[in-house]
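sequence isn't available, so here's the structure alone:
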C-alpha cells in the first residue's frame, strides 16, 4: 500500500510526488490520461518573478526560483533550463511599470530599470517605439514536459509508481478520514490522497465531498517556424502583469514573446473563462499575432507553424491552494496555480512535503491554506 496517492501527473503532481519520495515516502501517481499530457503540455515553461506583485504568490515564486536548481541537481536531467532573464517593456508611459518594479524591489526582487536604448541593446529587434522597460535577471525558462517527465522518472527510480489512463473518481472514508481512493481501475487503499488535478481539481474535490473553487481558465499560444537566434529573453509588454492578476472572465490578451532551444518562437498570451470549451478561436490567434508584431515587427514575415491551448487551474483570489483539507483527514490539495504552475512547482512540492511530514515549512503556508473563503466559501 502506498503512503500517498497523488492524483494528477502534471508538473504540480509530479513535483509533489518527487519531493515526497525524496523524503522517503512511497508514492503512487495516477492520471486519467497520459502523464504530463494536460495543462503541463500546453504550457510555455515560464519560471517568473517579474509578473507578480508583492505578496504571498511572489514570495512563493522567489522561493521556487531558488528551489528549481536544487531539484534539477537532484534529477540530473536535461529539461532545457535557461536562466536567461526577462524584459518587460512599455510603448507608452513608463510610470506604472516603474512603480510596479519599485514595489517588487522592496520585496527583494532584482528589477533593473532600462532606457529605450538599453532595451534595444538587450533585444535589437524590438520596435523602436519602446519607451523603456525593466530587466528581471531572475526570470528563467524550462521545457515543462521534459521537467515533469524527469520528476516522474525520479519517482519511479525511488520505487514509486506512475499509472496513466486511470481516473480517480473519489475517495473512500472511514468516518472523517481517508482510507483509500476509488478509481476506474478499482479501489486503492492509502491514508493520504493529494488532489493535484489542475483545472479538474474542483471536480475531484466535489467527488470527494470536499468542494473547492478551482475553475478552468483557457489560454492559447502560437508557435512560429524555427529561426536563428533573434529573441534573447522572455519579452512581454506591461499589459501582461494586469492580465495575469485579473479575475475578468472575458477574453484578455497581452504580448509575450520568447524563443525555445529548438529555435521556435512562442507567442502568447490569452486568458478567458469559458469552461472546458476547447474550440480554437481565430480571433484570439489574430489578436495574439497582431500584438506580437507590434512588439517585434520582424515577426510579420515569420510563418506560424501551429497553435495550441490549454486549461489552467484558476482560484478566485489568484493564489494556489496548498495543504490539508480540514474537512477530511488525509485529503490534501496542490492546485490553483493558474498559468504559473511551472514556475511555482518546485516550492509547491517542497511545501506540501514539509507540511505532510511535519517539517518546518520553508515559506509561510497560511496564505495558501484550503480553508480560506475564496476557495471553500465560494464552492459551498
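Great, that's in hand. Source: prediction; values computed, not measured. Residues are numbered from 1 along each chain as shown.

from here on, just use CA atoms for contacts and neighbour counts.
Fine.

could you pull out the strands for the stretch 151-300 of the chain?
161-164, 168-174, 177-183, 186-189, 192-195, 215-224, 234-237, 252-259, 265-271 (DSSP state E, counting those that start in this stretch).

check it against this one:
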C-alpha cells in the first residue's frame, strides 16, 4: 500500500519535501493557507551557503543540499529558478578579524568545504573599499530565486502525482493508538494521511502544537534592501566576517551584518538584519539606515545609488540555531521539517531528501537518517517526552 503523506507548508522547504516524496512514489498532498512560497520564502535572498556554517549537523546538511541543488537544476533546468554558482567572498575589516576568519575557514576545510584565502580582495571584487586586509573565497556558495524555486519544485512534485490543497491546518486526526490518520483543515476538510510533514516555516511551532507535537520555532525579523537596476557591479555574494557570529547569536536585540550581492535583473540586494520582535511587521527606518551605511562602507559606489525598496519577513529559528528535521516520538506519523532560520532556501533539497528517507525508512538521494541524528526533535524533549 502506498504511504499517504500530507505536507503542511508550500514554501521552498515544503515544496522540496513534496518533490522528493512524490519522486519516491509516495502519495503526496501539499496544503497551505496561502499561495506557493508566500511566507518566509518570498522574503529571502536565495542564499545557498556553506561559508557561514560551523562544522556540525547544519554544515553536513548544507553540503548535501549544495549537491542536490545542482541535481535539481540538472533535472528542472537551472534557469527555471535562477540557480547561480556565483561563489561567496567573506571579507575582514581588520587584521584580527582576518585571523579569526582564516581560523574558521580552516575548520570548514577540514569538514570538506572549499575555502580559498584571498589577500587582495579587490582582484575578485574591484568595487570594494580600499584597505581591506583580506578575506576568504568560497567557490561553492550559490544563489537561487526563492519563489521560483518553490514553484518549480512543487510543479515537479505535481508531475510525479502530488496534489495541492489550499487550506489552513486546524489539527490532527488520530487513531486509537495515537497515530496520525490525517489532518483537519479550518474549513472542515479532512485530508487522510499516514504521515504529516510540518514544513510550516515560521509557523512551524504553531502547526506542531496543532498536531499535538509542539516544537519551539520562533520568529526573527529581518530586512533586505533592493537598489535600482545597475550594470554588473558585484560579482559574488559578499559579506563581512561578523555575519557568521550574528547568525549564531541568541541576542534579542537588533543585529546587522552587511551582505551584498547582485541579481540577474541588475538590482543589488543588501542585508541582513536580525531582531526578536515576535511577529511585529513594523517598518523600522533605523534598520534600513544602518544596513545602507554598512553596505556603503563595504562598496563606496553604493552612496550614489538609489534604494528602490525594502522588504521584511521572519526567519524561523530554534533555540540551538539548528533546524528540526525528523519524526516526532510523541505523535507517530508527525515528521518535522522547520526551524531553518535564514538557511531554509539553501537547506531545502537536503531537508526534503532527509524527510523522504525518514518516511521510507531507508536512505534517499544521499540522505541517510543515521547521519543526521543531531537534527531530530527529541533533542528538545525530556526522557518523558515533555519539552525541555
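Good, I have the coordinates. Please read all numbers here as calculations on a predicted model, not as lab measurements.

wait, which of the strands of the stretch 151-300 of the first structure is closest to residue 99 of the first structure?
strand 234-237 (15.0 Å; C-alpha to C-alpha).

mean deviation of the closest one from the second structure?
Once the two models are superposed, strand 234-237 of the first structure sits on average 0.2 Å from its counterpart in the second structure (mean C-alpha distance after the TM-score superposition for the first structure).

how about the helices in the stretch 101-250 of the second structure?
For the stretch 101-250 of the second structure, the helices defined by DSSP state H, counting those that start in this stretch occupy 146-159, 204-210, 242-248.

between those, which gets nearest to residue 285 of the second structure?
Ranking those by their distance to residue 285 of the second structure (criterion: C-alpha to C-alpha) puts helix 242-248 first, at 20.2 Å.

give the next helix or strand downstream of the longest helix along the first structure.
In the first structure, with assignment by DSSP state H, the single longest helix is helix 56-75. Following helix 56-75 of the first structure in sequence order, the next helix or strand is strand 86-90 (DSSP states H and E).

in the second structure, what stretch matches that next one?
Aligning strand 86-90 of the first structure against the second structure (TM-score structural alignment) gives residues 88-92.

what does the matching stretch contact?
49, 51, 98, 101, 121, 132-142, 236-241 (C-alpha atoms under 8 Å, 6 or more residues apart in numbering).

now it on the first structure. Mean distance?
Mean deviation for stretch 88-92 of the second structure: 0.4 Å (mean C-alpha distance after the TM-score superposition for the first structure).

starting at the chain centroid, how far to that stretch?
In this view, stretch 88-92 of the second structure has its centroid 20 Å away from the chain centroid, taken as C-alpha atoms, centre = their mean, to the nearest Å.

also stretch 277-297 of the second structure?
That offset, for stretch 277-297 of the second structure, works out to 21 Å (C-alpha atoms, centre = their mean).

then stretch 185-194 of the first structure?
The chain centroid and the centroid of stretch 185-194 of the first structure are separated by 26 Å, computed with C-alpha atoms, centre = their mean.

show me what counts as buried in it.
Judged by neighbour count (16 or more other C-alpha atoms under 10 Å), stretch 185-194 of the first structure contains these buried residues: 188-194.

nearest residue to residue 23 of the second structure other than its sequence neighbours?
residue 160 (6.0 Å; C-alpha to C-alpha, 6 or more residues apart in numbering).
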